[in-house]
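Undergrad: okay, predicted coordinates and the sequence, questions at the end:
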Amino acid sequence: MNFIPTYALYGENRSDETEFFIHCETIASRSKKHQWRIKPHKHARFLQILHVSQGWCESWIEGRETHFGSGGIVVVPAGISHGYRFSADIDGHVLTIVADSAEQLFPEHQRIARWFNHHHFFETSFADNNLDDLNIALQRFAGEYEQRRIGRSLFLELQLRMILLQIYRMYHEANDDEVSPPTDVDGRLLSLNDLINRHYREHQSVAFYAAETGISPTHLNRLTRQAYGVPVSGLIARRVIQQAKRYLVFSAKPVQSVAFELGFSDPCYFSRYFTRHTGSSPLAFRRAQLSAMDG
């Protein structure tokens, strides 16, 4: 069996500990250094999206070979072996983000988030206006990534959300997919996610969410354990911690202000709550993430 190396970025042994890692570069910037070939490798914690806007590419995904040109998009989740060979006139972008970024960016749309946990390949036509929109969005994202302008982190987060949603939409339109109507269980879980997004700062009880969705707390906890592996209280905690992390990384708010924003009357309790769920204090988490993002 051939050994397939695991990298943070191809050919680099840099740390991949940041939870908000974003990297964007042109295909040529890295592949040219390696004679237009990226040998099979994989990423332990990163999701990678490759978009070809000019030239040709041969891809090897888990040993399966595919040839494509302009308009080709490849989504490679963490742990999947992949390699490429490009033509010398290749143009396009490679976007690398932490594997669970989609879950953090689309907490209220788990169907979209879960789509990025799987490998996808599709091609779009030159006549597709969505392709022009995606090219522009990626160029703008890459330009912002290379600079250190005011609000850079927030801009990248918002733009990334738009890019991922655009790719998700383009895939389903390219395959003539119709989104199936939600089942009764899906509908209740969607309602629950919506309720949590609207009320998580209020620290409501499980009984409150059960009453709002029209089922018993026991039944609701059973549904969330089956769908997400945690009870309702676990989903609420995830949402609180997720927003806390975003405030800590993408804003300059003091920890005390973050606590108040999230409905905690006691900042010390918020710090203990955050540490219990993440293993790190809010201040230590902020320092580690910002340090990693700055390279």
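TA: Yep, it's here. Only a predicted model underlies this, so the values are computations on that prediction, with no experimental measurement involved. Numbering: from 1, shown residues only.
Undergrad: use CA for all of it now, contacts and neighbours both
TA: OK.
Undergrad: residue contacts, the residue nearest the centre of the chain?
TA: Most central in the chain under CA atoms, centre = their mean is Ser101, positioned 2.2 Å from the mean C-alpha point. Counting by CA atoms under 8 Å, 6 or more residues apart in numbering, Ser101 makes contact with Phe20.
Undergrad: what distance do you get for it to Arg111?
TA: Ser101 sits at a distance of 14 Å from Arg111 (criterion: CA to CA, to the nearest Å).
Undergrad: helices or strands next to the longest helix that the chain contains in the packing?
TA: Selection of the longest helix in the chain by residue count, based on DSSP state H, yields helix 152-174. Applying 3 or more CA pairs under 8 Å, 6 or more residues apart in numbering; DSSP states H and E, we find helix 152-174 packed against helix 101-105, helix 110-115, strand 120-123, helix 129-145.
Undergrad: can you list the buried residues in that helix?
TA: By neighbour count with 16 or more other CA atoms under 10 Å, helix 152-174 contains the buried residues 153, 155-157, 159-161, 163-168, 170-171.
Undergrad: one more: stretch 270-285?
TA: Buried, per 16+ other CA under 10 Å, within stretch 270-285: Phe270, Ser271, Tyr273, Phe274, Thr275, Ser281, Pro282, Phe285.
Undergrad: so what touches the longest helix of the chain?
TA: Residues from elsewhere that reach helix 152-174 (CA under 8 Å, 6+ apart): 102, 105-106, 112, 115, 122-124, 130, 134, 137-138, 141, 144-145, 178, 250.
Undergrad: downstream of the helix or strand where Ala28 lies, the next helix or strand is which one?
TA: For Ala28, the host element (DSSP states H and E) is helix 27-31. Once helix 27-31 ends, the next helix or strand along the chain (criterion: DSSP H and E) is strand 37-41.
Undergrad: what packs against that following strand?
TA: Judged by 3+ CA pairs under 8 Å, 6+ apart, the packing partners of strand 37-41 are strand 82-86.
Undergrad: what separates the next helix or strand after the strand it packs on from the chain centre, distance-wise?
TA: Using DSSP H and E, the helix or strand that follows strand 82-86 in sequence is strand 91-98. The chain centre lies 12 Å from the centre of strand 91-98; the measure is CA atoms, centre = their mean, to the nearest Å.
Undergrad: next one: stretch 268-287
TA: Computed by CA atoms, centre = their mean, the chain-centroid distance of stretch 268-287 equals 22 Å.
Undergrad: next up, a structure to set beside the first:
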Amino acid sequence: MYLKQDTPLGGLRYVALQQLARGGTWRTEAMRSYPFPVLLCFTKGQGRLTINGVRYGYAANTLVIIPSHAMHGFECGRTTSGHALFLSNATSLSSFEEQAILRLPLMADQHELTDFLENIGQELDVQNTGYEQVCKSIIELMAIWVERKLENVEPKGRSGAAYRLAASYSQLLEQDFNTGKTVAAYAEKLGITPTHLSRACRETCGRPASSLLLDRIFFEARKMLSETALPIKDIAAGLGFRSAAYFTRAFSQRVGSTPSEFRRTSMPRLN
């Protein structure tokens, strides 16, 4: 079952996808994860998303369930619209813990899902008396609704050796991306060569293993630079770089600006 009971409300967040994408494509496309499930509802547009090292396509009227700690990123073009619901498992009342991609061709289903999400958003905006209980009830009903819809969906096979390997690599990467480990170290942990690992990642998501690793590291770097006041040397150390100077060079090569320049242009995002 997709519903996990008995967690307190708070930290629940509902945001438009276009708002989430403000500040650069890295805001949505770069690899990241959250310690709670995320629901992505695409109402218009199409594109690609990657979850745990596997690439999928999405189109209009698609609901994507991303479990907690699942590394992911998605394209959000100008024609894309929809919403994201962040279910903080430290503070939310319900959560979805199985990955799923649910396409909703029927207009009635599309309206029903939109109603669930928009009602949650409205309750969070207004915060009238009892809004926490209302949000809890809506999320629980939505979880049951989604589970019923998925009963009629034929599972798509992504069970080959390359997919299992990419998923295992993504899980290890998510645990240790900030330790300074190289692709070779991850490959050794998996009992394969770096070449074998990169070949598997190219097969499952069109990118080498090194690209996923760097994407994850520098998403976190940009997030910390734009959303915290931590000194750059502390960010570098926290991400496994041996020195602030080395971090600055690597960041500049990857992002196109120094950490200081990036922070200066991003700091207005801070509340």
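TA: Received it, and whenever you're ready, just let me know what you need. Owing to the predicted nature of the structure, the values given are computational and were not obtained by experimental measurement.
Undergrad: am I right that Leu49 of the second structure falls within a strand?
TA: Yes - assessed by DSSP: H, G, I helix; E, B strand; the rest coil, Leu49 of the second structure belongs to a strand.
Undergrad: wait, isn't it in contact with Phe74?
TA: Yes - the criterion here is CA atoms under 8 Å, and Leu49 of the second structure meets it with Phe74 at 4.0 Å.
Undergrad: list the residues that contact both of those two?
TA: Listed as contacting both Leu49 of the second structure and Phe74 by CA under 8 Å, 6+ apart are Glu29.
Undergrad: assign the counterpart of His277 of the first structure in the second structure to helix, strand or coil.
TA: Aligned by TM-score structural alignment, His277 of the first structure pairs with Arg254 of the second structure. Of the three states, Arg254 of the second structure takes helix according to three-state DSSP.
Undergrad: which one is Arg254 of the second structure nearest to, not counting chain neighbours?
TA: Leaving aside its chain neighbours, Arg254 of the second structure sits nearest to Phe218 (7.8 Å; criterion: CA to CA, 6 or more residues apart in numbering).
Undergrad: tell me if that neighbour really is in a helix.
TA: Yes - applying three-state DSSP, one finds Phe218 of the second structure inside a helix.
Undergrad: mind checking what it lines up with in the first structure?
TA: Using TM-score structural alignment, Phe218 of the second structure sits opposite Ile241 in the first structure.
Undergrad: coming back round to it: how big's the offset between the helix or strand following the longest helix of the first structure and the second structure?
TA: Downstream of helix 152-174 of the first structure, the next assigned helix or strand under DSSP H and E is helix 184-199. Compared with the second structure after fitting, helix 184-199 of the first structure deviates on average by 0.9 Å (mean CA distance after the TM-score superposition for the first structure).
Undergrad: what's helix 184-199 of the first structure aligned against in the second structure?
TA: Counting by TM-score structural alignment, helix 184-199 of the first structure lines up with residues 161-176 of the second structure.
Undergrad: buried residues in the matching stretch?
TA: Buried-residue list, stretch 161-176 of the second structure, by 16+ other CA under 10 Å: Ala162, Tyr163, Arg164, Leu165, Ala166, Ala167, Ser168, Tyr169, Ser170, Gln171, Leu173, Glu174.
Undergrad: next: stretch 203-216 of the first structure.
TA: The neighbour-count check on stretch 203-216 of the first structure (16+ other CA under 10 Å) flags His203, Val206, Tyr209, Ala210, Thr213 as buried.
Undergrad: tell me which residues touch the counterpart of the fourth one in the second structure, please.
TA: If you follow Ala210 of the first structure across to the second structure using TM-score structural alignment, you land on Ala187. Going by CA under 8 Å, 6+ apart, Ala187 of the second structure touches Thr193, Pro194, Leu197.
Undergrad: ok, now how distant is Ala187 of the second structure from His111 of the second structure?
TA: Ala187 of the second structure is 45 Å from His111 of the second structure, by CA to CA.
Undergrad: cool, Val146 of the second structure as well?
TA: To His111 of the second structure, Val146 of the second structure is 13 Å away according to CA to CA.
Undergrad: what does Met267 of the second structure give?
TA: Look at Met267 of the second structure and His111 of the second structure: by CA to CA, they are 38 Å apart.
Undergrad: next: Thr43 of the second structure.
TA: Thr43 of the second structure is 10 Å from His111 of the second structure, where distance means CA to CA.
Undergrad: comparing those two, which residue is more hemmed in?
TA: Neighbours per residue (other CA atoms under 10 Å) separate Thr43 of the second structure from His111, with Thr43 holding more: 18 against 13.
Undergrad: ok, that one touching Asn61?
TA: Yes - contact criterion CA under 8 Å: Thr43 of the second structure and Asn61 qualify, at 4.6 Å.
Undergrad: just the ones of the buried residues of stretch 270-285 of the first structure in strands?
TA: Of those, none are assigned to strands by DSSP state E.
Undergrad: let's see which of these end up in helices.
TA: Phe270, Ser271, Tyr273, Phe274, Thr275, Pro282, Phe285.
Undergrad: what's the closest non-adjacent residue to the fifth one?
TA: Spatial nearest neighbour of Thr275 of the first structure, chain neighbours left out: Ser281 (4.8 Å); criterion: CA to CA, 6+ apart.
Undergrad: how about the contacts made by the one you found?
TA: Contacts for Ser281 of the first structure (CA under 8 Å, 6+ apart) come out as Ser271, Arg272, Phe274, Thr275.
Undergrad: any chance of those in a markdown table, with distance to Ser15 of the first structure too?
TA: Listed next are the contacts of Ser281 of the first structure as a markdown table, based on distance: CA to CA, whole Å:
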| residue | distance to Ser15 of the first structure |
| --- | --- |
| Ser271 | 26 |
| Arg272 | 27 |
| Phe274 | 23 |
| Thr275 | 22 |
